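S.K.: Structure for this input, please:
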Amino acid sequence: MARRYFTLALLTEGRSDQWFLCPVIDRQVAALACEGAVGFDYSGVVTGECFTVAPRDSVVREVRELLRYFDIVLIHHDHNERGKAEAVREALAAYAARIVPLVPVRETEAWMLTDLEALREATPMQDTAWQVPHDVERVADPKAILNDALGRRRDAERDFDRLGQTVCLESLAKVSAYRPWVCDLRAAMEQQRFL
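M.R.: Purely as a prediction, here's the structure:
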């Protein structure tokens, strides 16, 4: 039997989220693929054209269009837009099983703080004497801590891709809001018989 091709799209709040989440998602899909007996081909997540901070109707239209071409669509929001992903799923109820919310407790930047070694690799010239918070999702301002870790460079977002490529998935799995989207992604992939 021929292997199937798995396609995945992502809508995020902004580009800096994409730079971190795209490599993390690709690595997580590869990890899930190792769990399955079916096997599939996958060439990486594709980002949509609009950001999820756009008006809800625009996001619904974008997701509807993406569902024509992709098996699953991930919708990223930070805490202040938490209900929008569920509203999109409700608006597209017939496809809700193929729409997976990806929502941190506060901000995606908190997830970037989970692995001290990955932070050291992303900032080899920085003094990393500071400590990674025990519960990164309780940090009131993860962007400020991340900026300190990255040396407050003007374009620190460039390091987000490197963090996404190197952050330990096991460390991310300990983060409370990370686990649900992985479980939802696994369930959506199982429903479509990719796992």
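
S.K.: Please count neighbours and contacts with C-alpha atoms only from this point.
M.R.: Fine.

S.K.: Look up how far P101 lies from A156.
M.R.: From A156 across to P101, the span is 26 Å (Cα to Cα, to the nearest Å).

S.K.: higher neighbour count, those two?
M.R.: Just comparing A156 and P101: by other Cα atoms under 10 Å the higher neighbour count belongs to P101, 25 against 16.

S.K.: Mind telling me what element the residue most central in space within the chain is part of?
M.R.: The residue lying closest to the centre of the chain (Cα atoms, centre = their mean) is L21, at 4.0 Å. L21 belongs to helix 15-35 when assigned by DSSP states H and E.

S.K.: Which secondary structure elements does that helix sit against?
M.R.: helix 158-166 (3 or more Cα pairs under 8 Å, 6 or more residues apart in numbering; DSSP states H and E).

S.K.: Would you do the same for the sequence below? I want to compare the two.
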Amino acid sequence: MTVRVLFLSEGSSDQGLVAHVEGIAADQGVPVTVSAPDLRWLRLPAGHSVADKLRTTRDLDGHYDLAVIQRDADNGPPEVRRTEIAEAVRAEWPGLAHVPVVPVRMLEAWLLLDEQAIREVAGNPRGRVPLDLPKPGAVERISDPKQRLKETLAKASGCKGRRLSELHQRFPRNRHRLLGLLDRDGPVGEIPSWRTFVSDLTVALNGF
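M.R.: As a prediction, the model looks like this:
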């Protein structure tokens, strides 16, 4: 059986997680097809909530066995987002199996640990300036991982002036590249929210 997976991300740049969903499934020997519809062109209600996205996707007559739904914890406990996702699925698509993906506080925290990937994406792979990257056990306590990632990419690049401004403008694209380069066997495996995601997805996939 090929498991039909619906992936719903918080933002378009989070869709790099699709490759990791596919990779985790391959590790388990479970064949999957993953669909990640781009809903930006549709007129969703204000807020673009999980419920809105589920309702829209369901109305497009999609047929899926499992939904993988990403929602950053932001400033609240991850359990709040997990409950939000579960309630949205129950209300909008009863009976659909789902896996919540809840980075703490933001997905950028998962991207702050791989020094070589950061230097590569910053365009200065042989740079030597210390980046002072956080330890895996502390990265989820950073108050603003997105800003920290922007600052780290800037430091790694060595850019100044106009080149630095251009680097900042490329942040969404660079973030997407970093997500694609994320090593599932690397330091991210020490982050509790990543481990929970992998564990939940593994259990769900092995249930088919």
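
S.K.: can you pull out the helices in structure 1?
M.R.: Shown for structure 1, the helices assigned by DSSP state H span residues 15-35, 56-67, 82-91, 108-111, 116-122, 142-149, 158-166, 169-173, 178-191.

S.K.: Can you say which of those is packed in most?
M.R.: Burial of the helices of structure 1 is given as mean neighbour count (mean count of other Cα atoms under 10 Å); helix 108-111 ranks first at a mean of 24.

S.K.: is it true that T152 of structure 2 touches P134?
M.R.: No. Contact criterion Cα atoms under 8 Å: T152 of structure 2 and P134 do not qualify, at 10.7 Å.

S.K.: quick one on the thing from earlier: which residue sits closest to the residue nearest to the centre of structure 1, ignoring its sequence neighbours?
M.R.: G164 (6.3 Å; Cα to Cα, 6 or more residues apart in numbering).

S.K.: Structure 2: which residue goes with the one you found?
M.R.: Under the alignment (TM-score structural alignment), G164 of structure 1 pairs with L179 of structure 2.

S.K.: likewise A54 of structure 1?
M.R.: Aligned partner of A54 of structure 1 by TM-score structural alignment: H48.

S.K.: count of residues packed around that match?
M.R.: Look at H48 of structure 2: counted by other Cα under 10 Å, it has 14 neighbours.

S.K.: Tell me the buried residues in stretch 70-85 of structure 1?
M.R.: 70-78, 82, 84-85 (16 or more other Cα atoms under 10 Å).

S.K.: just those now: which is nearest V63 of structure 1?
M.R.: V63 of structure 1 lies nearest to V73 out of those, by Cα to Cα, at 7.0 Å.

S.K.: what residue of structure 2 takes the place of the closest one?
M.R.: Using TM-score structural alignment, V73 of structure 1 pairs with A67 in structure 2.

S.K.: I'd say that match and S9 touch.
M.R.: No. Using Cα under 8 Å, A67 of structure 2 makes no contact with S9, being 10.6 Å away.

S.K.: Wait, the residue nearest to L21 of structure 1 touches C22, no?
M.R.: Yes. Using Cα under 8 Å as the test, G164 of structure 1 is close enough to C22 to be in contact (7.3 Å).

S.K.: any residues in contact with both of these two?
M.R.: With contacts taken as Cα atoms under 8 Å, 6 or more residues apart in numbering, G164 of structure 1 and C22 have no neighbour in common.

S.K.: Spatially nearest residue to V198 of structure 2 (excluding sequence neighbours)?
M.R.: Per Cα to Cα, 6+ apart, closest to V198 of structure 2 is I24, 7.3 Å.

S.K.: what residues are up against F51 of structure 1?
M.R.: Counted by Cα under 8 Å, 6+ apart, F51 of structure 1 has contacts 11-14, 59.

S.K.: quick one on the thing from earlier: distance-wise, check the match of V73 of structure 1 relative to F7 of structure 2.
M.R.: Taking Cα to Cα, one finds A67 of structure 2 at 6 Å from F7 of structure 2.
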